[in-house]
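Chemist: Test case, fold it:
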Amino acid sequence: MSYFHGAHGVTIEGDVTTINAKNYIQHTASSSSNNSIEKLRDHIAAGAMHDSAERSDAPKCHPETRVAVQDEIVSWILHGDDEEEPKKVLWVTGPAGGGKTAIMGSTADTCHKKGLLACGFFFSSFAGTVDRRTKRCFVATLAYQLVQHDAMRDVGERILSRVERNPAIFERQLEVQLDQLLLQPLRESPKAPDSPTWPKIIVIDGLDECEAEQYGDAPLSPQAAALAKEADQAEILHALFKAANDPSFPFRIIIASRPEHVIQSFFTDVASYATRRIFLDEKYNPDADMTLFLESKFAGIRRRYQLPASWPPEEDKQTLVRNASGQFIYVATVMRFIEGLSAPPPQILNQVLRLGGINASNNPFAPLDALYTHILNSSPNPLLAAQWIFLIFSTPFLAPPDNPLSARFIQLFLESSPGEASYVFRGLNSLVSIPPTDDHTSPFSLFHKSLTDFLMDQSRSGSLYVDYLNVRRLYHIRYLQIWKDKAPMQPISSHEKDIFLDKYLELFQAMEGSHFFEQTLLSCDIACPPPQEPPIALHDCARIVQLVSKMSPWLQIHQDGDAQGTSKARLGDSRQAALATS
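Modeler: The predicted model follows:
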């Protein structure tokens, strides 16, 4: 018999359909929550979550290493309220390469398995999507994870209700976003803040890598970007600190970063009374952890290359540990270099051990600097390799704020001759993660930010020092060459050319304000020869003309065409461009 036999009094109320059939009532799910979660999803940085696919290769603590510091962190999460002076915020800090991200990643995994992790955000200025580089998606990403948490469904529904009521909340200041999307739903929840079923911790990693939010079209100058970066980091800290002091806020917060000036000042001058600190130094015995790491890595290499059990000698491993001076990034980079295919492992290890000018007692960065110098010099063109790395990872030119560029696009953009990218990056796989040649979508990623720090400090990098103005000029030269050729140097299909030019034109705004670019552009003829099918040529030229018209108000452009579809853009001293038949 049908469930609705004898049904009567059918009514529809809002988004919920109620059907009365004797004692049977059916409720269909409301669509408003689905709409709200989609709106929220549109404003998150999915790659910043601790278990995202984007972070699948992120550093984690090697088994049986960094145990002491992880135990201390978990103990604080579980029993911090029992301390004489309880603190709601933990700042984990230390020098570059000390393993902060690995510790935070492993701690987040542990807390997730124990049901302690509420949410997290892993900033990265050099890896993954651009949404991980700024504050834009920070609060929304935290809120989204609370919505997804099984133990916080009531709070999650209230978060979605706030999004439905005010979809523009994501454009407000961080403090307002945090209040509306986290604090207000927590205050309205009938559960007490100390509910035993709720998670207990929020993990924030790499705050020092949060870059300046870009609001205008033109890129910020290096000085303005540095000030804006500090202001954005301070805004995040103040918003989190205000939340931590709210009685309805049930979570502890872990923040990991380098001790940069603005962050150090905040925890010293503003939040010292509410903050506990962990500084990653010799107290946590990093040398023993690095020895375990090296033992495991060398064992794998011995098996792979059928090397004797006596390799390498114990004194060689201890030399590497001493050279590291507490910096895990040193031993990690050494092992990636040895695991490469440039030479037999014993030969590469001997090269590293023979590097001269190393005195870690006077300068803890000296061994790492010597290693970076040695690896970069293994490239056929070390200075160009350094400039490309700096251009890709430390400037805004090849990092559009809303549209990350693939390694394939960057390769086509930078090459002045076909195959140059493979030539320049040869031997650098221990520094840069390079997608396979048949992967046209994945980006380049840098294994550690300390490499760009090295390149920007002339006292450390010497002849490999990268000057910002020279790199910017290199970018302009490549942009103009593609502008003139209407294509990259490497031959590609018409379909890939269309994709490339679309991305290329999005970079035009980075060229504005350049006297060098403007003078060159105003003095050149730009020809658009049609391929076999004239409509494609007209389409290509039209796209360029349309974009230049939009982004350069000093250009007045007129368009005509002939039967052959051959077109030409001429820009003269009068600052006018006429697209006319040739």
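Chemist: Please make it C-alpha for all contacts and neighbour counts, starting now.
Modeler: Noted.
Chemist: tally of neighbours for the closest residue to residue 382 other than its chain neighbours?
Modeler: Nearest non-adjacent residue to residue 382, counting by Cα to Cα, 6 or more residues apart in numbering: residue 376, 5.4 Å away. Residue 376 is flanked by 23 other residues according to other Cα atoms under 10 Å.
Chemist: Isn't residue 376 up against residue 384?
Modeler: No - contact criterion Cα atoms under 8 Å: residue 376 and residue 384 do not qualify, at 9.8 Å.
Chemist: Next, the contact list for residue 329, please.
Modeler: Counting by Cα atoms under 8 Å, 6 or more residues apart in numbering, residue 329 touches 97-99, 448.
Chemist: In a helix, it, correct?
Modeler: Yes - assessed with DSSP: H, G, I helix; E, B strand; the rest coil, residue 329 lies in a helix.
Chemist: do you know how far it is from residue 160?
Modeler: According to Cα to Cα, to the nearest Å, residue 329 and residue 160 sit 41 Å apart.
Chemist: Equivalent analysis for residue 557, please.
Modeler: 48 Å.
Chemist: now residue 102
Modeler: Distance from residue 102 to residue 160, by Cα to Cα: 33 Å.
Chemist: Of those two, which one has the most company?
Modeler: residue 160 (26 against 19).
Chemist: Would you mind giving the secondary structure of that one?
Modeler: What three-state DSSP gives for residue 160 is helix.
Chemist: Who are the contact partners of residue 353?
Modeler: Per Cα under 8 Å, 6+ apart, neighbours of residue 353: 316, 319-320.
Chemist: Residue 578 too?
Modeler: Residues in contact with residue 578 (Cα under 8 Å, 6+ apart) are 556-559, 568-571.
Chemist: again, only using 7 Å
Modeler: Going by Cα atoms under 7 Å, 6 or more residues apart in numbering, residue 578 touches 557-559, 569-570.
Chemist: Now that we have those residues, which of them are buried?
Modeler: 557, 569-570 (16 or more other Cα atoms under 10 Å).
Chemist: separation between the residue lying closest to residue 559 once chain neighbours are set aside and residue 506?
Modeler: Computed as Cα to Cα, 6+ apart, the closest residue to residue 559 that is not its neighbour in sequence is residue 579, at 4.5 Å. Using Cα to Cα, residue 579 is found at 21 Å from residue 506.
Chemist: Among those two, which residue is more densely surrounded?
Modeler: Applying other Cα under 10 Å to residue 579 and residue 506 shows that residue 579 carries more neighbours, namely 23 against 12.
Chemist: Check whether that one sits in a helix, strand or coil.
Modeler: Counting by three-state DSSP, the backbone at residue 579 sits in strand.
Chemist: Hmm, it is touching residue 556, no?
Modeler: No - using Cα atoms under 7 Å, residue 579 is not in contact with residue 556; the gap is 10.2 Å.
Chemist: got the contacts of residue 578 as JSON lines, with secondary structure and distance to residue 229 columns?
Modeler: Listed next are the contacts of residue 578 as JSON lines, based on DSSP: H, G, I helix; E, B strand; the rest coil; distance: Cα to Cα, whole Å:
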{"residue": "557", "secondary structure": "strand", "distance to residue 229": "38"}
{"residue": "558", "secondary structure": "strand", "distance to residue 229": "41"}
{"residue": "559", "secondary structure": "strand", "distance to residue 229": "42"}
{"residue": "569", "secondary structure": "strand", "distance to residue 229": "39"}
{"residue": "570", "secondary structure": "strand", "distance to residue 229": "40"}
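Chemist: Let's see this one next, to set against the first:
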Amino acid sequence: MSFFSDAKGFTINDGAFNLVQGNQFNNTYNLADPNDVFKLVATNAAANGLYNSEQRFPLPNCHPDTRTEILQECNQWVLAKSASERVYWIHGPAGVGKSAIMQNMSERHARQSPELPHPRLAASFFFSRNDVTRDKLDPFVATVVYQFLKCEPLRAALGESIFEAVRADPHIFRTTFENQVQKLILEPCTKVDPKEWDLLPNLVAIDGLDECILVPSQERLITIIRKAIPKCPLIFLVASRPEPRIRRAFEHEGFTSFLGRLPVGKSDESTRDITIYFHERFGQLQDTHPELRPLDVSWPGEEKIRELVRRAGGQFIFAVTVMKYLESDDSLPSERLKAILSTKVEDSTESPYADLDLLYRQILSTCPVVNREKSSMILCLLATPHFHPPRLDGQGKVTDRFIFVRQNGSWRSSGMIEALLNLKRGEVETLLFRLHSVIEVPSDAYGKNVRIVHASFTEYISDPNRSGDYHVKKLEKLDYLDLIARALLRIISGHSRNYRSYLSSSATRPPPYNSPTLMNTRYSIINVLHICLKLDTPSDELLKALNQFDPYLFGTWVMNSGLYRSSYLQRWREFIKWAESFEPRGSQTFLGKIESFMDGFCIASPPKSTTLQHLDCVRAYLEHVLYATNPVHLKWHELLQSLYNVVIEVNLRVLLLPADSRQSPQLRDWVLLTVTRKDAENVDGLLGSLANCSSEENLIQDIRDDTYESVHTLDLVKQNNLYSLRKLVVQRQKEIGVTPFPCTPPSTAQMGSEEMASNLPTVNQEANPINEDDNLVNEGTELLEMEARSVGNAGFHSIATAVANPNPKVHIHRVLMVGIWVLPILLALMLYYNTPSLYG
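Modeler: Below is the predicted model of the structure:
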């Protein structure tokens, strides 16, 4: 049983589409099955962007008996005006309640009612700059199509066309958004009879377009909608702030005939609605809070409510935040209300949200000074968008999705924040306890995001002119990646004790497959190398963290990571070069560990879990991926697998340990072999010289049969290297207790004696002694050897060596070979000494 499955990428075989997402989610889709196509669409959709997403809970909505006029106008547009005004843009400043209106409209038109016999909502998408899964345009089309397929009437009408489009291009969600819209939305919709659309949902609700963090994408989506409208039966309800680029995009002349607008802001209606809200919420607070029960039912009084309404200035977010702040359990509501009302806005302030800013300052001031630094670190992280550092997947393709975090947690969950900032478990909840009116902290440490309730608070703390001492600066991308790398290294280091304890008993098994500790550690190991390589100037803290890095733990986890482990191991060398460039700054301990590891280590497998033949192939695999200078040539482990007739197990269980671990009594019954740099480089040299043999199959057959058919008869270097490689295979066979292949010295019909082979530069053996009778020959060939070395001709050197070691069994081919090379040189020397005039 493996520690993990690490396959990642896409393959198609006979209509089956293999999607391997992230670190453990491996799904094979048979695209002939519509349900599997639906699963593929769902994989690319952003579940948090749906109107009924649990991640957005508590969902914003209009308070009862408020926003009646605006909601009535929106409903009239959906039911009547949309025939001409195909796009309706709700716009207004921050905090006026646009998302609540969009939530109300989505919920109302997603269900049947007496006034709505047929639901009209086809899809919704709620952008948020505080949620990495829905802060960009990337998942928009997939999320819309996912909802089409979830709706039974739309699935019946559009499903087959969508399925055909996905089957035709399983990577369609990696194509341009324009192509996705064309193939997955426009073409399926236009194939439906226009009369059928009278009974089909056709409303697409898009909220918070201004919170799509890539501003050009905001205009791009509006442009796509504008171009689609003339031939598309869908209608679009869009809400956003009136940002300049969004406003200009909607002012395009192409929108003139089919765009409706609805401004939302300070008005008599908003003033009335906020007053209603305050009255009802103060009444609820008085009923539930012990301190307020003895007070008069009119508390806090009309005058104070009017002052709060005035300060709200049409911003519902002000009213909502005030009431959340007053509901805190650690202070008296009456005292907090008094503090809010006693603080006045300075006349000189230029902020358009002066009263809201004042409220935010009051809330932040309640945090204990002693915790201010840590709280600011958390706020800084919450204000920083999560960057997707692209990494290589198992097939060498670049992916920017960290699927483990997306599926099993979040980069802004309390557990992840504690890991990133090196805080104690539970400390995030404690530090943010007095900020619950502006920050939501879920109880699940690795579930939902810790979330800033409203974008206006993010804007406040990010603007030094508005927040002053409470300003937090967003992290730059490289600083953020440095922070991630440090956190991942701490996670890896923290798991070292579990790795070592694995040796305590031969019966020990790895942690549970889906345990959070195991998943966190594995995720960290797979990603830390790539993230570090993105940093040209790592922080001193990161370099210190590297000194805790355990290369044996890293190698063990990667080797147990499934099919594509080589992609990670081959980046190992890049990682070493990267660390060497910062050696003077404190990474010497790390480099010492790495050098020791690369010089040699043990590989071990638990008793009865594998054979020595399998483990020898694993050793050869490590020798190849860690030391081979030319990964394209013949692979050592593939050669051994063919010779042994075994295959390296995908579900491999193997430990990488220091070279001296063979002496450990805990490993007495384990299967162990040693990997050394010296042996690996020797193998790499031999295989590199044999890379251009007639075929790998012939080479393997030669090793097995003790022949030389795969190399040219006159190529003495390759013949010697083939002989040396065979000797190495035989040596490995003896080491693991396998009957060795025959390995006789080169015969008369081939290349010469064993002694001759031992003198070749590619074999690390001492030269054989030379007889006194051979002295004359040695003297006669010394000049030839010097000449061969000077021109770097390995073949010439081999001939010179062969002449220096005569053998009565030498085949006629060798004699001819020597003659071909030696005679021209002898003639040249004779001419040189006898006719000097020719040479000046």
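Chemist: ok so, going back, quick one: residues contacting the residue nearest to residue 559 of structure 1.
Modeler: If you count contacts by Cα under 7 Å, 6+ apart, residue 579 of structure 1 has them with 557-560, 567-570.
Chemist: how many other residues sit next to residue 132 of structure 2?
Modeler: As a burial measure, residue 132 of structure 2 scores 21 neighbours (other Cα under 10 Å).
Chemist: corresponding residues in structure 1 for the longest helix along structure 2?
Modeler: If you go by DSSP state H, structure 2 has its longest helix at helix 812-834. With TM-score structural alignment applied, helix 812-834 of structure 2 matches no range in structure 1.
Chemist: Check stretch 356-364 of structure 2 too.
Modeler: By TM-score structural alignment, stretch 356-364 of structure 2 lines up with residues 368-376 in structure 1.
Chemist: which outside residues touch that stretch?
Modeler: With Cα under 7 Å, 6+ apart as the test, stretch 368-376 of structure 1 has contacts from 330, 352, 355, 382, 428, 454, 460-461.
Chemist: tell me which of those is nearest to residue 311 of structure 1?
Modeler: Comparing those against residue 311 of structure 1 with Cα to Cα places residue 352 closest, at 15.2 Å.
Chemist: Which of the helices or strands spans the aligned residue in structure 2 for that closest one?
Modeler: Residue pairing (TM-score structural alignment): residue 352 of structure 1 is matched to residue 340 of structure 2. Assessed by DSSP states H and E, residue 340 of structure 2 sits inside helix 333-342.
Chemist: After that helix, heading C-terminal, what element do we hit next?
Modeler: Trace forward from helix 333-342 of structure 2 with DSSP H and E and the next one is helix 354-365.
Chemist: What is the mean deviation of that following helix from its aligned residues in structure 1?
Modeler: Once the two are superposed, helix 354-365 of structure 2 sits an average of 1.4 Å from its aligned residues in structure 1 (mean Cα distance after the TM-score superposition for structure 1).
Chemist: Can you give the distance of that helix from its chain's centre?
Modeler: 38 Å (Cα atoms, centre = their mean, to the nearest Å).
Chemist: buried ones in the next helix or strand after it?
Modeler: Following helix 354-365 of structure 2 in sequence order, the next helix or strand is helix 372-383 (DSSP H and E). Using 16+ other Cα under 10 Å as the test for burial, helix 372-383 of structure 2 gives 374-383.
Chemist: quick check, nearest of those to residue 600 of structure 2?
Modeler: Looking across these and measuring by Cα to Cα, the closest to residue 600 of structure 2 is residue 381, at 41.4 Å.
Chemist: Now do the contacts for whichever residue in structure 1 pairs up with that closest one.
Modeler: Matched across to structure 1, residue 381 of structure 2 falls on residue 391, judged by TM-score structural alignment. Applying Cα under 7 Å, 6+ apart to residue 391 of structure 1 gives the contacts residue 471.
Chemist: Relative to residue 334 of structure 1, how far out is residue 391 of structure 1?
Modeler: From residue 391 of structure 1 to residue 334 of structure 1 the distance is 24 Å (Cα to Cα).
Chemist: Name the nearest of the contacts of residue 579 of structure 1 relative to residue 173 of structure 1.
Modeler: Of all these, residue 173 of structure 1 sits closest to residue 557, with 39.7 Å by Cα to Cα.
Chemist: Report how many residues lie close to the residue lying closest to the closest one once chain neighbours are set aside.
Modeler: Distance criterion Cα to Cα, 6+ apart; nearest residue to residue 557 of structure 1, sequence neighbours excluded, is residue 577 at 4.7 Å. Residue 577 of structure 1: 24 surrounding residues under other Cα under 10 Å.
Chemist: Map residue 315 of structure 2 onto structure 1.
Modeler: By TM-score structural alignment, residue 315 of structure 2 lines up with residue 327.
Chemist: Just the helices from the stretch 401-550 of structure 1, written as ranges.
Modeler: For the stretch 401-550 of structure 1, applying DSSP state H, counting those that start in this stretch gives helices covering 407-414, 420-424, 450-456, 458-461, 468-485, 494-506, 515-522, 534-551.
Chemist: Let me have the ones you listed in a markdown table, extended by distance to residue 277 of structure 1.
Modeler: Shown next, in a markdown table, are the helices of the stretch 401-550 of structure 1 (distance: least, Cα to Cα, whole Å):
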| stretch | distance to residue 277 of structure 1 |
| --- | --- |
| helix 407-414 | 39 |
| helix 420-424 | 43 |
| helix 450-456 | 23 |
| helix 458-461 | 29 |
| helix 468-485 | 35 |
| helix 494-506 | 43 |
| helix 515-522 | 48 |
| helix 534-551 | 48 |
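Chemist: How much space separates the closest residue to residue 394 of structure 1 other than its chain neighbours from residue 139 of structure 1?
Modeler: Excluding its sequence neighbours, the residue lying closest to residue 394 of structure 1 (Cα to Cα, 6+ apart) is residue 452, at 7.0 Å. In this structure, residue 452 of structure 1 and residue 139 of structure 1 are 28 Å apart, going by Cα to Cα.
Chemist: Compare neighbour counts for those two and give me the winner.
Modeler: Using other Cα under 10 Å, the more surrounded residue of residue 452 of structure 1 and residue 139 is residue 139, with 26 against 19.
Chemist: check contacts around whichever residue in structure 2 pairs up with that one.
Modeler: Counting by TM-score structural alignment, residue 139 of structure 1 corresponds to residue 141 in structure 2. Residue 141 of structure 2 makes contact with 180-181 under the criterion Cα under 7 Å, 6+ apart.
Chemist: next one: the helix or strand hosting residue 141 of structure 2 to chain centre, how far?
Modeler: In this structure, residue 141 of structure 2 sits in helix 140-150 according to DSSP H and E. Distance of helix 140-150 of structure 2 from its chain centroid, counting by Cα atoms, centre = their mean, is 24 Å.
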